[in-house]
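K.L.:
Pasting the sequence and the predicted model now:
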Amino acid sequence: MNTPFNGLPQGSDRIVYVREVPVTDLPEEVREQMGGLEVIWSVHGADGRQLALVADRRLAFHLAREHDFTPVSVH
C-alpha cells in the first residue's frame, strides 16, 4: 500500500490528543478538586503540552471542536 497520505484536512497543528487519566496520577492540589471522580480526561496539543483537564470524554471532544481542533483518542 503506497498511497500518499497528506494528513487531516485541518493540518497537524490543529490536532489534539484526548486520553483518560486516573485521578491518582494527578498532583495532590488537583486531586482535591476532583469531587470524587476516579478518572478524568486530558486534552494535549501535538507537542505534548497539556491544554485542559475535563470530567468526561464527550466534553473533551466537544471542547476541542469548539476551539477548531481535531480531537484524536490516545489509548
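P.N.:
Alright, I've got the coordinates.
K.L.:
from here on, contacts and neighbour counts on C-alpha atoms
P.N.:
OK.
K.L.:
Quick one: residues in contact with stretch 13-25.
P.N.:
31, 34, 37-46, 57, 60-61, 64, 68-75 (Cα atoms under 8 Å, 6 or more residues apart in numbering).
K.L.:
Which ones among those residues map onto strands?
P.N.:
V39, I40, W41, S42, V43, H44, G45, T70, P71, V72, S73 (DSSP state E).
K.L.:
try this one side by side with the last:
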Amino acid sequence: MKTMDDRTVLLSHGLMNATDFANWGMPAIAYFKHEDNGGQGGWSIHAADGTVIGAAPSRDTAFAAILQHDMEPMSVH
C-alpha cells in the first residue's frame, strides 16, 4: 500500500496529475464512516472522491452494500 509520501512523490514527479489523483480508486473503492446525526447514529457511504453515494443504519449493512455493488469497502476513522 502506498503511503502519503509515495503519493506526494508521484504527484511531484509528474506521474499523476491532480485530477487523476482525485479519481484514484474510483469506482473500485467506497468509504464508509459513522455519522452522529443528533444522537441518531448511522453510516454514510462515499465514493473515492468523497461524494456521498449512500447511507446505512449499521456498519455491517454499509459494508455489505458496498460489497454488493462490487466495490472494496474502506473504513474512515
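P.N.:
Thanks, I have it. Source: prediction; values computed, not measured.
K.L.:
Report the two of the ones in strands among the contacts of stretch 13-25 of the first structure separated the most.
P.N.:
Maximum pairwise distance among these (Cα to Cα): 22.3 Å, between V39 and T70.
K.L.:
neighbour count winner among the two?
P.N.:
Applying other Cα atoms under 10 Å to V39 of the first structure and T70 shows that T70 carries more neighbours, namely 20 against 17.
K.L.:
The more buried one touches A60, doesn't it?
P.N.:
No: the criterion here is Cα atoms under 8 Å, and T70 of the first structure misses it with A60 at 11.0 Å.
K.L.:
Spatially central residue for the second structure, please.
P.N.:
Y31 (2.9 Å; Cα atoms, centre = their mean).
K.L.:
Could I get the full set of helices for the second structure?
P.N.:
Taking DSSP state H as the test, the helices found in the second structure are 4-12, 18-22, 59-68.
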